[in-house]
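Novice: Quick one: sequence and predicted model below, then my questions.
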Amino acid sequence: MGKKQMGFILGFLFLDGLLLCIATEVHYYDFVLKDANFTKMCSTKSMLTVNGSFPGPTIQARKGDTMFVNVINQGTYGVTIHWHGVKQPRNPWYDGPENITQCPIAPGSNFTYKVILSTEEGTLWWHAHSDWTRATVHGAIVILPRGKYYPFPKPYKEQTIILASWFKGDVMAIISNSIASGANPSIEDGYTINGEPGDFYGCSNGTLSCEI
């Protein structure tokens, strides 16, 4: 192979890599932590949510993109957010473990996370990383591949499914009582699929949410 041919190939590879870098995008999201009332399984309780929803919002990007998530804490407790399954190369201070990589986001304050996507593809999730707040503060991260969307014919429909435990009591009170007494914490009262209890639970159709 001649020098000109080698130079052309190297130049093409460099240009191709440069184009891939240029193609990445930056996304911005606001997460407002606040209490909301929910009625499920024949009882009503107030719990911490993101943007008043359970589960929280799904955020979406493509492989290699960067996301900035501004977390505004209007709740009662200090909270951090972890981006589960995201490697965060050379970016550990935005990973989210409370009192390890950052202090909790205090009530009445905000913190903006820089979430760097590298090799991840598929559906991951984000969740609170502070005691049991993760039981109510969580949601999906959908990371699409770059280039061709599917390696097969596009399906008719996509649906993100999030499974969760449901506690009728206040999750923070449950863990606090357990620590104070030394007893095991109360187990969940049921399970939800995308925030809704199954048909085998009482009052399964009586779901109501109301922001405070």
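Specialist: That came through, no problem.
Novice: CA only for contacts and neighbour counts going forward, please
Specialist: Will do.
Novice: now the lengthiest helix in the chain, how far from the centre of its chain.
Specialist: Determined from DSSP state H, the single longest helix within the chain is helix 3-23. A distance of 36 Å separates the centroid of the chain from that of helix 3-23, by C-alpha atoms, centre = their mean, to the nearest Å.
Novice: Can you get me a residue count around residue 121?
Specialist: 19 (other C-alpha atoms under 10 Å).
Novice: now residue 81
Specialist: 26.
Novice: That one and residue 137, how far apart?
Specialist: Residue 81 sits 9 Å away from residue 137 when distances are taken as C-alpha to C-alpha, to the nearest Å.
Novice: what is in contact with those two at once?
Specialist: Jointly contacting residue 81 and residue 137 under the rule C-alpha atoms under 8 Å, 6 or more residues apart in numbering are 127-128.
Novice: ok, back up a step: which strands and helices lie in contact with the longest helix of the chain?
Specialist: In terms of contacts (3 or more C-alpha pairs under 8 Å, 6 or more residues apart in numbering; DSSP states H and E), helix 3-23 is packed against no helix or strand at all.
Novice: For it, give me every contacting residue.
Specialist: Contacts of helix 3-23 (C-alpha under 8 Å, 6+ apart): none.
Novice: So which residue is smack in the middle of the chain?
Specialist: residue 126 (2.1 Å; C-alpha atoms, centre = their mean).
Novice: Helix or strand: which one has it?
Specialist: Following DSSP states H and E, one finds residue 126 within strand 122-128.
Novice: The following helix or strand past that strand versus strand 122-128: what angle between them?
Specialist: Counting by DSSP H and E, the element after strand 122-128 in chain order, helix or strand, is strand 138-144. Strand 138-144 and strand 122-128 are oriented at 150 degrees to each other (axes from the mean of the first three to the mean of the last three C-alpha atoms, to 10 degrees).
Novice: Below is structure B, check it against A:
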Amino acid sequence: MKFLIVYFSLLFFICGFVAVHGKILRQRFVLQDAPYTRLCGSKSILTVNGKFPGPTIYARVGDTVIVDVINRASENITIHWHGVKQPRNPWSDGPAYITQCPIRPGTNFSQRIVLSDEIGTLWWHAHIEWFRATVYGALVVLPNLGDQYPFPKPAAEIPIILGEWWNSDIREVLREGLQSGSDFNASNAFLINGQPGDLYPCSNSDTFKVKVDSGKTYLLRMINNVMNNIMFFKIANHNLTVVGSDAAYTKPFTAEYVAISPGQTIDVLFVANQQPSHYYMASRPHNVAGNFANTTTTAILEYTGNYTAPSSPLLPTLPDFADEVPLQFHSTAAKLSDRGSPH
């Protein structure tokens, strides 16, 4: 009897602790087609709230996020919370016809994101057909109030989402690939935060830019939404210090570049310690076989202050597309992390 009293007292204490420290947050996701222009042409793509990439969700460790998904598209849809463990909550996890029925056109469904010990960068994306190509966004899990990062506090945190753009309708890309039984058509561009960068045609004015102050430290929350390629990423003349991966802290290690796999997230710090100027942030694929686009997407790192900007930012030298250095990078990262990769 005493054992039962102690057991239930402890259970009620734990439940009360979670209730105090975990908040319930709410988001509204409207799935709808919207017109977008890239690479000199326009087309309609499936979006969340008309945004591409979609909105970033911010929460804290132990929070629960309820996302009201309203499907105004003409296709079935589901949203997957990539890397969230979802304890005892598989029906909100998102994989269509596996743990969850799709959300039909003209209907709504409230998906529940139950956060437990995840911390750092995760992401969300469509989990049916190939709609992940345009339906995706960041999910940032911050420390509890009063807790500190186990690394220098950054002056700013910037989500960096790598993606792809097809000039063709993504539905046709999927259909043609399934009918042929061969590789899917390669994308026409890689993207950083939805923009190809000014090395591609008709893209100069919309290149994604990050402004930094000399001497300050910044945190990039990196996500690879590219369908099938490991991606190299590098900032000209700036080292990157990896401090987290897949919603867990890692022991810090510094590298000239990162190699990030499809679906993976990596948190990296960099210090704005170079001569004030403009520097390219660049990304290109790693691929040793198959059909892929051997092109480079860019964003621009711009220092604040008074100086004469260069006519063109400095471009970093990235590893060759067939280089095996991703194996070395991933081996180092795995040794410094306590967790396996999320799904």
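Specialist: That came through, no problem. The structure presented is a predicted model; accordingly, all values stated were derived computationally and were not measured.
Novice: rewinding a little: the longest helix of the first structure: what's the following helix or strand?
Specialist: Proceeding N to C from helix 3-23 of the first structure, the next assigned helix or strand is strand 26-40, under DSSP H and E.
Novice: and for that following strand, what span of the second structure is it aligned with?
Specialist: Aligned using TM-score structural alignment, strand 26-40 of the first structure spans residues 24-38 in the second structure.
Novice: mean distance, the matching stretch to its aligned residues in the first structure?
Specialist: Its matched residues in the first structure lie on average 0.5 Å from stretch 24-38 of the second structure after superposition (mean C-alpha distance after the TM-score superposition for the first structure).
Novice: How far off centre is that stretch?
Specialist: 16 Å.
Novice: repeat for stretch 64-80 of the first structure
Specialist: 10 Å.
Novice: Just tell me the aligned range of that stretch in the second structure.
Specialist: The alignment of stretch 64-80 of the first structure onto the second structure (TM-score structural alignment) spans residues 62-78.
Novice: In that stretch, which residues are buried?
Specialist: 62-73, 75-78 (16 or more other C-alpha atoms under 10 Å).
Novice: Likewise for stretch 166-181 of the second structure?
Specialist: Neighbour count says stretch 166-181 of the second structure has 166-167, 170, 173 buried, by 16+ other C-alpha under 10 Å.
Novice: Inside helices: which ones of those residues?
Specialist: 170, 173.
Novice: Residue 122 of the second structure maps to what in the first structure?
Specialist: Using TM-score structural alignment, residue 122 of the second structure sits opposite residue 124 in the first structure.
Novice: and what of residue 136 of the second structure?
Specialist: In the first structure, residue 136 of the second structure lands on residue 138 (TM-score structural alignment).
Novice: Excluding sequence neighbours, find me the nearest residue to that match.
Specialist: Once flanking residues are discounted, residue 138 of the first structure sits nearest to residue 127: 4.0 Å by C-alpha to C-alpha, 6 or more residues apart in numbering.
Novice: Quick check: the one you found vs residue 176 of the first structure, distance?
Specialist: Distance from residue 127 of the first structure to residue 176 of the first structure, by C-alpha to C-alpha: 20 Å.
Novice: Same check on residue 56 of the first structure?
Specialist: 24 Å.
Novice: now swap in residue 211 of the first structure and tell me
Specialist: From residue 211 of the first structure over to residue 176 of the first structure (counting by C-alpha to C-alpha), the distance is 25 Å.
Novice: ok, residue 26 of the first structure - contacts?
Specialist: Applying C-alpha under 8 Å, 6+ apart, the residues near residue 26 of the first structure are 65-68.
Novice: And stretch 28-43 of the second structure, what's buried?
Specialist: For stretch 28-43 of the second structure, the neighbour count (16+ other C-alpha under 10 Å) marks 29-33, 38-39 as buried.
Novice: quick check, nearest of those residues to residue 141 of the second structure?
Specialist: Proximity of the buried residues of stretch 28-43 of the second structure to residue 141 of the second structure, judged by C-alpha to C-alpha, is greatest for residue 29, which lies at 18.5 Å.
Novice: was I right about that closest one contacting residue 68?
Specialist: Yes - if you go by C-alpha atoms under 8 Å, residue 29 of the second structure and residue 68 touch, sitting 6.0 Å apart.
Novice: and residue 178 of the second structure, which of the three is it?
Specialist: Under the three-state scheme (DSSP: H, G, I helix; E, B strand; the rest coil), residue 178 of the second structure adopts helix.
Novice: Ignoring the adjacent residues along the chain, who's closest to it?
Specialist: Distance criterion C-alpha to C-alpha, 6+ apart; nearest residue to residue 178 of the second structure, sequence neighbours excluded, is residue 184 at 8.0 Å.
Novice: how much space between the one you found and residue 259 of the second structure?
Specialist: Residue 184 of the second structure is 23 Å from residue 259 of the second structure, by C-alpha to C-alpha.
Novice: When the two are compared, which one has more neighbours?
Specialist: Higher neighbour count among residue 184 of the second structure and residue 259: residue 259, with 23 against 16, using other C-alpha under 10 Å.
Novice: Return the residues in contact with the more buried one.
Specialist: Applying C-alpha under 8 Å, 6+ apart to residue 259 of the second structure gives the contacts 230-233, 326, 329-330.
Novice: ok, for the match of residue 122 of the second structure, nearest residue in space, not its chain neighbours?
Specialist: Nearest non-adjacent residue to residue 124 of the first structure, counting by C-alpha to C-alpha, 6+ apart: residue 141, 4.9 Å away.
Novice: Over to residue 188 of the first structure?
Specialist: residue 167 (4.9 Å).
Novice: Over to residue 69 of the second structure?
Specialist: residue 29 (4.8 Å).
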